[in-house]
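Peer 1: Requesting a structural model of the entry that follows:
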Amino acid sequence: MVTKQQLSLTYFYEEQIRALLNECGFKIVEFFSGFHEEKPQVGNEMVLVCKKK
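Peer 2: Below you'll find the predicted structure:
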């Protein structure tokens, strides 16, 4: 049996995700571009390690 689900995806600019996380009480501990811990670069995927303030 195949079940279909709709997936919603939203893109954020770095400033937007930082503000949103801050408003929700999170602190960014580490920030990477991609899942191989590359240095942050404009236009790449953002991977953020966060903790509750």
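Peer 1: hey, let's count contacts and neighbours off CA atoms from now on
Peer 2: OK.
Peer 1: Before we go further, Arg18 is sitting in a helix, right?
Peer 2: Yes: checked against DSSP: H, G, I helix; E, B strand; the rest coil, Arg18 lies within a helix.
Peer 1: three-state assignment of the closest residue in space to it that isn't next to it in sequence?
Peer 2: Distance criterion C-alpha to C-alpha, 6 or more residues apart in numbering; nearest residue to Arg18, sequence neighbours excluded, is Ile28 at 7.8 Å. Taking three-state DSSP as the rule, one finds Ile28 in the strand state.
Peer 1: this one as well, want them side by side:
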Amino acid sequence: MAYIITDDCISCGACAGECPVSCISAGDDKYVIDADTCIECGNCANVCPVDAPKPE
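Peer 2: Okay, here's the model as predicted:
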């Protein structure tokens, strides 16, 4: 089960910098995770200041 980024995202980019497979990118109003590339490591959730990344 991949991670998703909820509407709580404040677009700080902390998650993208921690992703070892570069599956997180900036969307129109928040960051998004490519579920096909996500390896479910949880690094994004560990660094997010607003707990936006959640397991799908």
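Peer 1: so what number do they get for TM-score?
Peer 2: Between these two chains, after superposing, the TM-score reads 0.30 (TM-score structural alignment, normalised by the length of the first structure); 30 aligned residues with a C-alpha RMSD of 2.9 Å.
Peer 1: ok, back up a step: roughly how far does the residue nearest to Arg18 of the first structure sit from Glu14 of the first structure?
Peer 2: Note on Ile28 of the first structure: its distance to Glu14 of the first structure, by C-alpha to C-alpha, to the nearest Å, is 12 Å.
Peer 1: if you count what's nearby, which of the two comes out ahead?
Peer 2: Using other C-alpha atoms under 10 Å, the more surrounded residue of Ile28 of the first structure and Glu14 is Ile28, with 14 against 11.
Peer 1: Isn't the more buried one up against Lys51?
Peer 2: Yes: when contacts are counted by C-alpha atoms under 8 Å, Ile28 of the first structure is listed as touching Lys51 (6.6 Å).
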